[in-house]
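Student: Fold the stuff below for me.
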Amino acid sequence: MHRSEPTRRQINRWRQYLANERAEGALYREIARKRTGEEREILLSIAEAESRHEAYWRNRLGEHVGLPRKASLGTRMMAWMAKRFGTFFVLALMQSAEARNKYVDDVDASDQIAADEAIHAEIVRGLAARGRARMSGDFRAAVFGANDGLVSNLALVLGMVGSGASAHVVLVTGLAGLLAGALSMAAGEYVSVTSQQELLAANRPDPEAAGALPKLDVQANELELVYRARGMTPEDAQLKAQRAFEAIREREEAAEGAIDVEPREEDHGGSGLSAALSSFLCFGVGALIPVLPYIFGASGAVAAWIAGVLVSLALLITGATVGLLSGVAPGKRALRQLLIGIGAAGVTFGLGSIFNVSV
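Tutor: Now for the predicted structure:
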């Protein structure tokens, strides 16, 4: 079938697609270089698919392929990050990028390429989810602890400024808020992580119970009741119990793990003590930023403005980090974090102005 001559706009768009596909394939291979086992194989398979896409656009361009063009800025930035930082953050960024399937509304792209990109987004989502699961609770506590310290202590400091308190009172109040908040966060994190671990432990089957299976009466239904107690339907529980007894008859060692109904949930949250320490330190660092101008002798509106600017920059950083962890565009999360933090501080400043203690 004869193809019509492509327009200048099509040629430019196809050349950009070609450059992006080439760069994305290299990016997946770079990430695969840092991984092992199944994840490495999956990433290399995606890279092969990107090579097929590259060949598709080279074929469409034909004699118009021209000189190699630079990939998009976003793709080049992810390639730079992949060489210098951990692969989890790059995969989280790529999850967001792959979700924006550029071929869905492009009539020049084949249905297969559009479908490939949609599946790639789900593959990257799965790989990023593995990274999130492996992420320790200490890191999570650090990110959210720092963010809470920034917002809560900026609000406290500006509330005191709005009330007309002196610089000395604002400094003392800010330091007191730092200490109280850090201790509260640490205690809450310790209780949260420890309670979660205790709940998970309580839900796990007793390993010693498996040793009783070979001695059970096959005609009775005790094992079936175990499965039903764990949420299975009577029919499924009966079938699973029958299979378990058959396995026991063939090989008694097969009884090990037979009581499990679902795969055991792994705990990646770290210890309660380490999460508490991480939360305490990071909340303290975040809460220290709003009081830095007062520590160095600034006062009045100048100190308040400096505190606001410093906290705004820190909120943008923590918001972007949370966005990366969530697999969404970091820019939107950074802006949301900034608006929430500044909004809370502004409301507290207004409430403090109502009281106007002028200490």
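
Student: switch to C-alpha atoms for all contacts and neighbour counts from now on
Tutor: OK.

Student: can you give me the helices for the stretch 51-200 of the chain?
Tutor: 73-84, 87-99, 111-134, 137-162, 167-203 (DSSP state H, counting those that start in this stretch).

Student: which helices and strands does the shortest one pack with?
Tutor: If I follow you right, that is helix 73-84. helix 8-33, helix 87-99 (3 or more C-alpha pairs under 8 Å, 6 or more residues apart in numbering; DSSP states H and E).

Student: Let's see this one next, to set against the first:
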Amino acid sequence: MVERDTTPSAHPGTHRADAAGQPEQVPAPEAGPEPAPSRSQIRRWRRYLANERAEAAVYRELARNRRGEERDILLHLADSEARHERFWREKLGEYVGMPRRPDLRTRFMGLLAKRFGSVFALALMQTAEARNPYVHDDDAPEQIAADERIHAEVVRGLATRGREKMSGSFRAAVFGANDGLVSNLALVIGVMGSGVSSSYILLAGVSGLLAGALSMAAGEYVSVKSQGELLEASTPHPKAHTLLPQLDVDANELALVYRARGMSLEEAEAKAEEEFTRLGLGQASGSDHWGTGGTERRPNEVVGSGLAAGASSFLFFATGALIPIIPFLFGASPAAGAVVALVLVSVALMFTGGIVGVLSGKPPLSRALRQLAIGLGAAGITYLLGLAFGQVLG
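Tutor: Next up, the predicted model:
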């Protein structure tokens, strides 16, 4: 009786016995070629390829207008998008075809980056990176999907830097224009609802423009100045550190300062002892060391000029409030003027709402529609009130 060798071979092939009864290895069949991608896959991969190529160009364009660390970060993002582009080109292989244009949103971001290189382009890139099409696509590797999620966080950080650099005057400009649009449209439509002539509507509109613009400017000036004074009052006195050599070491009044700034008793006493030790060794206690020690809480806000904020608030509120009265400046009838005013203000409201959406990293269309709904809702309410007052007074 011949014993057969049942030891498994190191090779993945199958076995069969030869004429002498010895096992003979049969090579495993080679894997066949990968199946050709479907038409929908090819279209989708080509779109990915075009978008990745365009996004890399956007990051490089943005990097041209920056220096230092931000430039380096943007160039790294461009290299990453170029790596993704190579992946889709290799995956397409012979089906790569002619270069396709990226989608409309990516082209718009490229235009912003090329013409302005501003925070608007970064804010739109943040929104685009957050919409990660690879998460639910089985053809996309998990690594690329994870890369895109990380890119969204990187761009969020860069966009936040840009937002923080914006002064209070820009914020006042955007919201001032929006307030002027809504308030004066509501005033004009409300007065029209009472049944008065175009001249009275125009008078009410001009009065609302001047009163609202002056009120907004004064309020913005006081707000920004008060905010600056609050921050100043919360900042340690720059000369306070010079009093340390004159303090009684045993009384340890310095510990009270640190406790008032949020330290525990033990932390405050240790910090005070450290300061006195520095003085005993002849080392100066710098104002920076005094002002930022421990867990002191400092407001982290950007405050602009009160005059600049007030002036921009006046100008942009007046600009927004001017739009609803434009048709009445040209002698339009109440009904026709109201229709034209509603159209003009609707366009302007969607524009300001879209800007707010872009700056906040949210979809601009939804923010534009929300702004439109608020403005038209306010106008509708005041029209009904004006109609009611007109019937009562009439």
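
Student: Would you pull the TM-score for this pair?
Tutor: Once superposed, chain against chain, the TM-score is 0.92 (TM-score structural alignment, normalised by the length of the first structure); 359 aligned residues with a C-alpha RMSD of 2.3 Å.

Student: sorry, back to before: name the stretch among the helices of the stretch 51-200 of the first structure that sits most buried.
Tutor: Compared across the helices of the stretch 51-200 of the first structure, helix 137-162 shows the largest average neighbour count, a mean of 25 (mean count of other C-alpha atoms under 10 Å).

Student: can I get the helices and strands packed on helix 73-84 of the first structure in JSON lines with distance to residue 255 of the first structure?
Tutor: What follows is these, written out as JSON lines (distance: least, C-alpha to C-alpha, whole Å):
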{"stretch": "helix 8-33", "distance to residue 255 of the first structure": "38"}
{"stretch": "helix 87-99", "distance to residue 255 of the first structure": "38"}
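
Student: hmm, back to that, turn the helices of the stretch 51-200 of the first structure into CSV, including distance to residue 62 of the first structure.
Tutor: Below are these laid out as CSV (distance: least, C-alpha to C-alpha, whole Å):
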stretch, distance to residue 62 of the first structure
helix 73-84, 24
helix 87-99, 27
helix 111-134, 18
helix 137-162, 50
helix 167-203, 59
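
Student: Out of those helices, which is closest to residue 335 of the first structure?
Tutor: Nearest to residue 335 of the first structure among the helices of the stretch 51-200 of the first structure is helix 137-162 (13.4 Å), distances taken as C-alpha to C-alpha.

Student: Over in the second structure, find the residue span the closest one aligns onto.
Tutor: Alignment of helix 137-162 of the first structure against the second structure: residues 168-193, by TM-score structural alignment.

Student: same thing with stretch 106-120 of the first structure?
Tutor: Using TM-score structural alignment, stretch 106-120 of the first structure pairs with 137-151 in the second structure.

Student: Residues contacting that stretch, please?
Tutor: 77, 84, 129-130, 132-135 (C-alpha atoms under 8 Å, 6 or more residues apart in numbering).

Student: how about 7 Å then?
Tutor: 84, 129-130, 132, 134-135 (C-alpha atoms under 7 Å, 6 or more residues apart in numbering).

Student: can you check stretch 13-32 of the first structure too?
Tutor: Counting by C-alpha under 7 Å, 6+ apart, stretch 13-32 of the first structure makes contact with 40, 43-44, 47, 50-51, 53-54, 57-58, 61, 65, 68-72, 75, 79, 82, 87, all of which sit outside it.

Student: in the superposed pair, what's the mean gap between it and the second structure?
Tutor: Superposing on the second structure and averaging over aligned pairs (mean C-alpha distance after the TM-score superposition for the first structure), stretch 13-32 of the first structure comes out at 1.0 Å.

Student: Relative to the second structure, which residues correspond to that stretch?
Tutor: Counting by TM-score structural alignment, stretch 13-32 of the first structure sits on residues 44-63 of the second structure.

Student: Give me the buried positions along the matching stretch.
Tutor: 45-63 (16 or more other C-alpha atoms under 10 Å).

Student: Could you do stretch 243-260 of the second structure as well?
Tutor: So for stretch 243-260 of the second structure, counting by 16+ other C-alpha under 10 Å, buried means 244, 254-255, 258-259.

Student: when you check these against the helices, which ones overlap?
Tutor: 254-255, 258-259 (DSSP state H).

Student: residues in contact with residue 102 of the second structure?
Tutor: 47, 50-51, 54.

Student: Could you rerun that using 6 Å?
Tutor: Shown in contact with residue 102 of the second structure (C-alpha atoms under 6 Å, 6 or more residues apart in numbering): 50-51.
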